[in-house]
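# Provided below are the primary sequence and the corresponding predicted coordinates.
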Amino acid sequence: MAQLSSQPSPRWIGVALAFYAFIAIGIAEGGLGVLLPSILQEYSLTTASVTLLFVSQITGYIFAAFTSSLISSRLGLARMLLMAAGTLTLALAIYATSPVWGLMVAAGTLLGLGIGLIDAGVNTYIVQDERGASLIGTLHGFYGVGALSGPAIATTLLAMGMTWRQVYVVLTGVVGLLIVALLAVLVIRYPPMHLRGVATSEGASAAQNLGRSLRHPAVLLTGLLLLVYVGTEAAIGNWAYTVQSVGRSMSPMAAGYGVAAYWLGLTVGRFGLDYCLRRVGAVRMISLSLTLLLIGLFAWWQLPDQWLSLPMIGLALAAIFPATIWLVPRRLPAELVPGGISFATSAASFGAAIIPTLVWTNWHHNNAQQDAIKNLLNRS
């Protein structure tokens, strides 16, 4: 990556900031699944209306998909990440204080925008730097740390007697530390994060590069794969607690820590990914992961009382996203990488909003059919 000065910059500053940014978005996303039943009760929601919280995030993700590379090119990475961190923190603060459901739904757009910009910006920063490309698995491992911490923190604080709003105050504070770190980066003018984009040899603009990347088949296929993958990851993370506690009558503590075990499996897998990529290769690693994922999903469906399937699913999911992102610079010209990663990661975030909604709608519909059958049998 280009530098603003000829002096070498301390590598650890940007890497540490990237890791904490992924912890922050992991916490923001991971805590919601445990808090959903409390939110349902607070606002007297139906199971259909609660899905609006996921749908509202879609507009933010779509905006991030088509603008993150342009914003980074115009403002520089550090300023874009600061804007994204402020947007995400504001969304969580609104979640904690919103007096009406409609305002919380509207804040979902801000949450989607903040997460989408951070995801695209940090992934691009890591994979474009040859020194940092080997850290892609560790980077996503720190997302797992956040996603694991979110439900664990939420479950513990609820057990201590806090309300779901107070839990969101705590999560807001944790994510807000990212703003402080980014302000420090701006003050010291850390050169790599003031980079304003990658130019082509023909001098094409960021907008032209974005347009070219969106017409590249590899970008479109990558976006589709990550949409399905992240949607699956989020659906399990968001709804496993409800399925375990409501559908399978597990205790709230057991259900909450079961979700934490799911994220633990994902986290462990990602911290070992860099080694596996060197030994196995990205494509073979993705194929093995998909096989293990099918086994884990089948076990969770057919053996509901055991504890192994959720961490197995998390372990299976661990490699897919970072290995796919790792392949992007190896499949695209350098000037198309920012736009390609921007679109792919934001398509993934779109999946995180739409697929959990579809899963919940289908699960609720099936439960409603079963209740209707039971009522009919009781009457007869």
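Thanks, I have it. Numbers count the residues shown, from 1 in each chain.

# okay, CA-based contacts and neighbour counts for the rest of this
Will do.

# so what's residue 346 up against?
61, 62, 64, 65, 116, 117, 119, 120 (CA atoms under 8 Å, 6 or more residues apart in numbering).

# apart from its chain neighbours, what residue comes closest to it?
residue 65 (4.6 Å; CA to CA, 6 or more residues apart in numbering).

# any idea whether that neighbour is helix, strand or coil?
Following DSSP: H, G, I helix; E, B strand; the rest coil, residue 65 is assigned to helix.

# same check, this time on residue 20
helix.

# do I have it right that it meets residue 177?
No - look at residue 20 against residue 177 with CA atoms under 8 Å: they stay out of range, at 9.1 Å.

# higher neighbour count, those two?
More crowded of residue 20 and residue 177, by other CA atoms under 10 Å: residue 20, with 20 against 15.

# ok, now which ones touch the more buried one?
Residue 20 touches 142, 178, counting by CA under 8 Å, 6+ apart.

# look up how far residue 218 lies from it.
29 Å (CA to CA, to the nearest Å).

# helices of the stretch 51-200 of the chain, residue ranges please.
52-75, 77-97, 101-128, 136-159, 164-188 (DSSP state H, counting those that start in this stretch).

# now for the strand or helix carrying residue 238, which elements pack on it?
Take DSSP states H and E as the rule and residue 238 turns out to sit in helix 217-242. Counting contacts by 3 or more CA pairs under 8 Å, 6 or more residues apart in numbering; DSSP states H and E, helix 217-242 is packed against helix 32-43, helix 252-271, helix 309-317, helix 320-331, helix 337-379.

# nearest to residue 226, of those helices?
Taking CA to CA, helix 337-379 is the member of those nearest to residue 226, at 4.7 Å.

# if I pick the closest residue to residue 339 other than its chain neighbours, what's in contact with it?
Of all residues not flanking residue 339 in the chain, residue 210 sits nearest, at 4.7 Å (CA to CA, 6+ apart). With contacts defined as CA under 8 Å, 6+ apart, residue 210 is in contact with 66, 69, 70, 336, 338, 339, 340.

# okay, now the one to match up with it:
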Amino acid sequence: MATYFIIIIYLAFISLGLPDSLLGAAWPVMQLDYGAPLDMAGWLFMSIAAGTIVSSLASGAVIRRFGTGKVTLVSCLMTACALIGFGMAPSVMWLFVFAIPLGLGGGSVDAALNNYVAAYYKAHHMNWLHCFWGVGATLSPMIMAQFMAGDSSWRQGYLTISGIQFVLVVILLLSLPLWDKVASSTASAIKEGPDSRNVKDLSEDETVKPLHIRGVKLSLAAFLFYCGVEATLGLWGSSFLVNEKSAAPDMAAQAISLYFAGITLGRFIAGFITFKLSNRALIRAGQITALSGTLLLCLPLSSGFSVAAFMLVGLGLAPIYPSMLHETPLRFGKKHSQTIMGYQMAIAYTGSTFIPPLLGYMASSLTIGILPLFILISVAAMVFSSERLNAFFSMKHALDNSEAKSPLL
């Protein structure tokens, strides 16, 4: 039963990735149809992100009341309906209206599924699930391109993606009784494998507010800088190559494709590595790899080396995000993990929404050549936060062990 159920969750992660890259793929044609300015897409993106942040912050209380299965079902229904709205919107203002349920639905289901998998499945599933998110994010522009290349319009592309979402809604509705059964039958999974350890602290005290649990703020900082790095390099990397390395635009576009391919491939490979290494080891290895790629990007070398640096950074980033998510119940206890997971998702979206525009603002005043230094500082901040967090839990684990071995007085 658990095997079939994880397949449903994999499908849900593909569905989660489908809307994320749809607006960017369709906007060049949507802009002409609506007669909208180019930067209107940025405001739409921020409106969706705002809804995602709000729903992520509220996800802990909502899921505790209604359960993961029902929240996932309703969230997917909201995104499916919102995509129909995008496909039928008569004006740009209606796009902003439908951006609200699209963002709210995306944030809730993201936090719900990540916490469920972190609590009841092993680490390799978390890496592979985020790899499948990349599959969804890759498929939707391809589907949209097919419609825009033929006689159909971008509206048909949105309606088709919405139809795929509605198929998932039906599957989730039929599988609704399985959520609690699978959770009960797989509750021991978190205690198996190289991540096994018993974290005992005030996180198990329900009277303590999640943000007051030691280590939570360091974890949030790591998520903020991770998503800032991932989104900033994806958004501005091509401009850096063209303007600073004199690369051809098509080569720069291919470099960004290789960057995201490195993230997707890296997560697929990381899923196998989790059978031998713990989440903590994977996070550290990924950070070292990303730091090495960033240092290579800082060197005054040709564009070919910069492209290689992009892929190296992508490979390094790959296991960090899913591994940090999977660590949440282990670090902070299962009682508060859903609320903390929502905080982490909210701060992650905050990083990917606001840090790339920060670089854009700085580059407009200076030069896009500051990108490598900006990425290097952000990666260093992520490593610092993560290592401080590791040091805290290592010290705490040692103290717990010494107390357990001390003779009773």
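Received, thanks. Given the structure is predicted, the values throughout are model-derived calculations rather than measurements.

# on that earlier part again, ok, the residue nearest to residue 346 of the first structure to residue 78 of the first structure distance?
18 Å.

# try residue 319 of the first structure
Remark: distance between residue 319 of the first structure and residue 78 of the first structure (CA to CA) = 27 Å.

# higher neighbour count, these two?
Higher neighbour count among residue 319 of the first structure and residue 78: residue 319, with 30 against 25, using other CA under 10 Å.

# circling back: and which of the contacts of residue 210 of the first structure is nearest residue 287 of the first structure?
Checking the contacts of residue 210 of the first structure against residue 287 of the first structure by CA to CA gives residue 340 as the nearest, at 22.3 Å.

# OK, contacts around that closest one?
210, 213, 214, 219, 328.

# out of the residues you listed, who's nearest residue 170 of the first structure?
Closest to residue 170 of the first structure, out of all of these and judged by CA to CA, is residue 328, at 35.9 Å.

# got the contact list for the nearest residue to that closest one once chain neighbours are set aside?
Excluding the flanking residues, the one nearest residue 328 of the first structure by CA to CA, 6+ apart is residue 337, at 6.9 Å. By CA under 8 Å, 6+ apart, the residues touching residue 337 of the first structure are 124, 128, 213, 328, 329.

# make CSV out of these and add neighbour count and distance to residue 356 of the first structure.
As requested, those are arranged in CSV below (neighbours: other CA atoms under 10 Å; distance: CA to CA, whole Å):
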residue, neighbour count, distance to residue 356 of the first structure
124, 25, 26
128, 18, 31
213, 24, 28
328, 23, 26
329, 19, 30
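
# conserved subset of those in the second structure?
Compared against the second structure with both residues aligned by TM-score structural alignment, their matches' CA atoms under 8 Å, the contacts of residue 337 of the first structure retain 124, 328, 329.

# and the last one, what pairs with it in the second structure?
Residue correspondence, TM-score structural alignment: residue 329 of the first structure in this structure matches residue 329 in the second structure.

# residue 288 of the second structure versus that match, what's the distance?
Following CA to CA, the distance that separates residue 329 of the second structure from residue 288 of the second structure is 24 Å.

# what of residue 98 of the second structure?
In terms of CA to CA, residue 98 of the second structure sits 41 Å off from residue 288 of the second structure.

# settle it for me: which of the two has more neighbours?
residue 98 (22 against 18).

# residues contacting that one?
82, 83, 85, 86.

# pick the one among these closest to residue 397 of the second structure.
Distances from residue 397 of the second structure to the contacts of residue 98 of the second structure, taken by CA to CA, are shortest for residue 82, at 46.3 Å.

# ok, how many other residues are close to the closest one?
24.

# which position in the first structure aligns with it?
Residue 82 of the second structure maps onto residue 91 in the first structure, by TM-score structural alignment.

# for its match, which residues are in contact?
Here residue 91 of the first structure is in contact with 107, 108, 110, 111 (criterion: CA under 8 Å, 6+ apart).

# quick check: the first one vs residue 259 of the first structure, distance?
Spelled out, it's residue 107 of the first structure. When distance is defined by CA to CA, residue 107 of the first structure is 25 Å away from residue 259 of the first structure.

# go on, the third one?
Counting by CA to CA, the separation of residue 110 of the first structure from residue 259 of the first structure is 25 Å.

# these two: who's more crowded?
residue 259 (31 against 26).

# hang on, the earlier thing: residue in the second structure matching the residue nearest to residue 346 of the first structure?
Match for residue 65 of the first structure (TM-score structural alignment): residue 56.

# ok, that match - how many residues close by?
Using other CA under 10 Å, residue 56 of the second structure has 33 neighbouring residues.

# can you give me the separation between it and residue 389 of the second structure?
Distance from residue 56 of the second structure to residue 389 of the second structure, by CA to CA: 22 Å.

# same deal with residue 306 of the second structure?
Relative to residue 389 of the second structure, residue 306 of the second structure is positioned 31 Å away (CA to CA).

# so for those two, which sits in the more crowded spot?
Neighbour totals were compared for residue 306 of the second structure and residue 389, and residue 306 leads with 25 against 19 (other CA under 10 Å).

# just give the closest residue to the more buried one, not the sequence neighbours.
Leaving out its chain neighbours, the residue that sits closest to residue 306 of the second structure by CA to CA, 6+ apart is residue 297, at 5.4 Å.

# tell me the SS of the one you found?
Classification of residue 297 of the second structure using three-state DSSP returns helix.

# my guess is residue 223 of the first structure contacts residue 344, does it?
Yes - applying CA under 8 Å as the test, residue 223 of the first structure and residue 344 come out as touching, 4.0 Å apart.

# returning to what we had before: mind putting the contacts of residue 210 of the first structure in JSON lines, distance to residue 86 of the first structure included?
Formatted as JSON lines, the contacts of residue 210 of the first structure follow (distance: CA to CA, whole Å):
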{"residue": "66", "distance to residue 86 of the first structure": "20"}
{"residue": "69", "distance to residue 86 of the first structure": "18"}
{"residue": "70", "distance to residue 86 of the first structure": "19"}
{"residue": "336", "distance to residue 86 of the first structure": "28"}
{"residue": "338", "distance to residue 86 of the first structure": "22"}
{"residue": "339", "distance to residue 86 of the first structure": "23"}
{"residue": "340", "distance to residue 86 of the first structure": "25"}
